[in-house]
Structure formats: C-alpha cells, structure tokens
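Participant: Prediction below, plus the sequence it came from.
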Amino acid sequence: MVSVRRKAGFTFIELVVVILVLVLLSLGAAPKFLDFRDNAKIAILEEIAGAMHNGLALVHSKAAVEGQDSAVGSIVHAGVTIPLYNGYPSVDGSDTFRQLNTQIQAWLDIDSVSLTDIKINNDAAAFFVDKSSRNNQIYLFFAEDLADKKVSFKCHIMYQNITTENGYEISVETDDC
C-alpha cells in the first residue's frame, strides 16, 4: 500500500503567485482611493460656493432693507463695512488682501486669511484669499495649494461683482484639485 502524505502549507511558487495577484489588485484599486482626496476638495469648493450664494443673498436682502441695493452703496454687516454695487459686495482691486479677506469673512463664515498672511504662516488657516486687481475678482484657494498657485491653477472659487441680472458671478474651478 502506498501512503499519501498531506501537504502542510503553500509552496513557494503558490506564495509568489498570491502576492503577485494581491499587488496587481492593489495597483488597480490605488487610484480609486487616491481619487477620494481630489473628490473631497472638489466637494468642499462646491459646498463653499453654495454658502457664498446664501451669504450673498443675505447681504443683498440687508442692502435692500437699507436702500443700498442699487448703484454704489455700502452696509455694515457683522461689524464690517462692505462696499456694494447693486446690493452685492463690490470688489475693488485696489483693496488690500487683508481688506478683501475681512469683507469675505463678514458674509461667508470661513477659516481664511489673506495671501499676505498665508505667505507668513502656511498653517494660519484652511483657505487664503487672493485677488485679480485688474479684473476686480476675489479668489479663494486651499492653503495647502499655495506652492502650486499660479494664474492658470484651477482649484479655487472666484467671485466677481458684475452688471448682470444676478449682480455677481461665482465660478468653481476644479481641474487641478
């Protein structure tokens, strides 16, 4: 009679094959997990844009109540004087980064600092405010993106007071998030 020995464990080749399969599976899944961070940043920017719309509606309502909703005016909101154009916050490119940050914080409760302050301390806040003086636009960037920020960097929110039906424009750029 022939005795049959039972194997106890895996052979070396079986272990290599199992490890190889696990590595291939993880390589396929890794991009999906890494994408969560990008998706989170995009969701945060979209959420802030929604909060901006709500804050702007509140400012416009207060401006209407105070008779400051047509042409040039101003209101005091949350202890800050906000310059207005047609009842919405007016962006003046000659304002300092700190002045614009203070105005944004009055109508949008957000953890932000000015571009000037974020350069001093990159951990000062989650976001920083930048501007385009020539175009009278305000930009809101993630503080962690300071090193990547340039004119063409697209992971931000832009606010601009314009002469349209809404009186303002908010755009969310997420290509580089």
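Facilitator: Arrived safely.
Participant: going forward, measure contacts and count neighbours with C-alpha atoms only.
Facilitator: Fine.
Participant: Who's the closest spatial neighbour of Ser112, skipping the chain neighbours?
Facilitator: Leaving aside its sequence neighbours, Ser112 sits nearest to Phe127 (Cα to Cα, 6 or more residues apart in numbering; 4.5 Å).
Participant: can I assume the one you found is in contact with Ile157?
Facilitator: No - between Phe127 and Ile157 there is no contact under Cα atoms under 8 Å: 10.7 Å.
Participant: Identify the contacts common to those two.
Facilitator: 140-141 (Cα atoms under 8 Å, 6 or more residues apart in numbering).
Participant: residues in contact with the closest residue to Ile138 other than its chain neighbours?
Facilitator: With sequence-adjacent residues excluded and distances taken as Cα to Cα, 6+ apart, Ile138 is closest to Lys131, at 4.4 Å. Each residue near Lys131 by Cα under 8 Å, 6+ apart is listed here: 93, 97, 137-139.
Participant: which SS state does Ile13 fall under?
Facilitator: helix (DSSP: H, G, I helix; E, B strand; the rest coil).
Participant: quick one: the helices in the protein?
Facilitator: Ranges of helices in the chain, per DSSP state H, are 12-65, 97-107, 115-120.
Participant: could you say what helices and strands the shortest one packs with?
Facilitator: I take that to be helix 115-120. Under the contact definition 3 or more Cα pairs under 8 Å, 6 or more residues apart in numbering; DSSP states H and E, helix 115-120 sits against helix 97-107, strand 127-132.
Participant: Please compare the first structure with the one that follows:
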Amino acid sequence: MTAMTPQSRTEPDLSFLLDHTSHVLRTRMAAALAEVGLTARMHCVLTHALEEERTQAQLAEIGDIDKTTMVVTVDALEEAGLAERRPSSADRRARVIAVTEEGARVARRSQEIVDGVHGETLGALPEGEREALLSAMNRLVSGLLAEPVESPRPARRPRQRG
C-alpha cells in the first residue's frame, strides 16, 4: 500500500486547515485571556452563567466541557472569588453557578479580550473574504458538520495544554 502524497490529493486538506487554524486561535486566546487570569473554559462558564441561572451540568453542556473538567473549572472560579455554587431559586435541590460582582467585572473584560482576538483574526482578511468565511463556516456548523458522526473508533480531540 502506498501512502498518499500531497501531490496526489484531489481535494485541499481541509482537516489540516481547520485543525491548524483552530489550534493557533486557541493558543492566541489562551495567551490573551491569561492577562485577566482566565482560561477559555473559565471565560465560557462565567459569561454563560451571567446570562441566566444555570446549573453546572447546563453550563458543561453549553461549553462542551466534561464533568471532571467542569468541576475543576468551577473550583478555580470559586477559589479566585469569581463565582460560587448556590442553591437554585427555582429548585432548592439544584445548585447553580452564581457569578460574583468581581466575576462579572472580569467576565466583561474577558469578553472584550475574546472579541479583540476574534476581530484581529478576522481583520487579517479582506472584508469580502471575512464575510464569505463566516457565512461558509456558519453554513457548515448548522448543516453537514452540525453533529459528530458515530464511529466504532471515535476521533480524539486534540490535547489542550494546561
């Protein structure tokens, strides 16, 4: 069996292009959010917890965060004084993640940082290409690439650096 060389490809290597740009964007985001002492996961939890009262499980679902990582993330937010676990106002048996006043301030700043990284990234493209990229990506994530496909050997997500 002969390995397929790049010269014999009939289609662009979309997997490489998406993986590489995603990885580099994540590293840029991590470096920028470090300015306010947050990770991307911490930012995600804070901003979504600010929108409405949500449980840890709901926030994990929104952010596509596994249970163990979610516990560690909320523990770190609590330790930093940015959020706390509280009983739900709707169901006293449920616990929600409540953002502290300092957490809300940090979340506003982190959203500015995230928007800045995204703006800088998109700003590297001419306006027409920017709009075309966003339109195409939105079409893919709401269409063909909306949901993972079941497979006997699931694809692993790339490891995140701590």
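Facilitator: Received it, and whenever you're ready, just let me know what you need. Given the structure is predicted, the values throughout are model-derived calculations rather than measurements.
Participant: And the TM-score between them?
Facilitator: Once superposed, the chains reach a TM-score of 0.30 (TM-score structural alignment, normalised by the length of structure 2), with 88 aligned residues with a Cα RMSD of 5.1 Å.
Participant: Relative to Val172 of structure 1, how far out is the residue nearest to Ser112 of structure 1?
Facilitator: According to Cα to Cα, to the nearest Å, Phe127 of structure 1 and Val172 of structure 1 sit 14 Å apart.
Participant: neighbour-wise, which of the two wins?
Facilitator: Each of Phe127 of structure 1 and Val172 has its neighbours counted (other Cα atoms under 10 Å); Phe127 has more, 23 against 18.
Participant: and Thr47 of structure 2, what element?
Facilitator: helix 40-51 (DSSP states H and E).
Participant: Please point out which parts of that helix sit buried.
Facilitator: The neighbour-count check on helix 40-51 of structure 2 (16 or more other Cα atoms under 10 Å) flags 40-50 as buried.
Participant: Kindly report the same for stretch 129-145 of structure 2.
Facilitator: Applying 16+ other Cα under 10 Å to stretch 129-145 of structure 2 flags no residue as buried.
Participant: Out of the buried residues of helix 40-51 of structure 2, which is nearest to Gly123 of structure 2?
Facilitator: Nearest to Gly123 of structure 2, judged by Cα to Cα, of the buried residues of helix 40-51 of structure 2 is Ala40 at 21.1 Å.
Participant: Please list all residues in contact with the closest one.
Facilitator: 29-30, 33.
Participant: Name the surrounding residues that touch stretch 57-71 of structure 2.
Facilitator: By Cα under 8 Å, 6+ apart, stretch 57-71 of structure 2 touches 41, 44-45, 48-49, 56.
Participant: ok, those residues vs Glu127 of structure 2, which is closest?
Facilitator: Cys44 (27.6 Å).
Participant: how many neighbours does the closest residue to the closest one other than its chain neighbours have?
Facilitator: Leaving out its chain neighbours, the residue that sits closest to Cys44 of structure 2 by Cα to Cα, 6+ apart is Gly63, at 6.4 Å. By other Cα under 10 Å, 17 other residues sit near Gly63 of structure 2.
Participant: Tell me the spacing between Gly63 of structure 2 and Phe16 of structure 2.
Facilitator: 24 Å.
Participant: what do you get for Lys67 of structure 2?
Facilitator: 29 Å.
Participant: got it, and Asn138 of structure 2?
Facilitator: Taking Cα to Cα, one finds Asn138 of structure 2 at 19 Å from Phe16 of structure 2.
Participant: repeat for Glu102 of structure 2
Facilitator: 40 Å.
Participant: Neighbour count: the two, which is higher?
Facilitator: Glu102 (13 against 10).
Participant: State the helix or strand in which that one lies.
Facilitator: helix 101-123.
Participant: and that helix with helix 40-51, angle?
Facilitator: If you take axes from the mean of the first three to the mean of the last three Cα atoms, to 10 degrees, helix 101-123 of structure 2 sits at 120 degrees to helix 40-51.
Participant: and the next element down the chain from helix 101-123 of structure 2?
Facilitator: Next along the chain from helix 101-123 of structure 2, counting by DSSP H and E, comes helix 127-142.
Participant: now the angle from that next one to helix 101-123?
Facilitator: Using the same axes, to 10 degrees: helix 127-142 of structure 2 against helix 101-123 is 120 degrees.
Participant: before we move on, back to that, save the buried residues of helix 40-51 of structure 2 as a markdown table, and put in distance to Asp75 of structure 2 too.
Facilitator: Rendered in a markdown table, the data for the buried residues of helix 40-51 of structure 2 read as follows (distance: Cα to Cα, whole Å):
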| residue | distance to Asp75 of structure 2 |
| --- | --- |
| Ala40 | 15 |
| Arg41 | 12 |
| Met42 | 10 |
| His43 | 14 |
| Cys44 | 14 |
| Val45 | 12 |
| Leu46 | 12 |
| Thr47 | 16 |
| His48 | 16 |
| Ala49 | 14 |
| Leu50 | 17 |
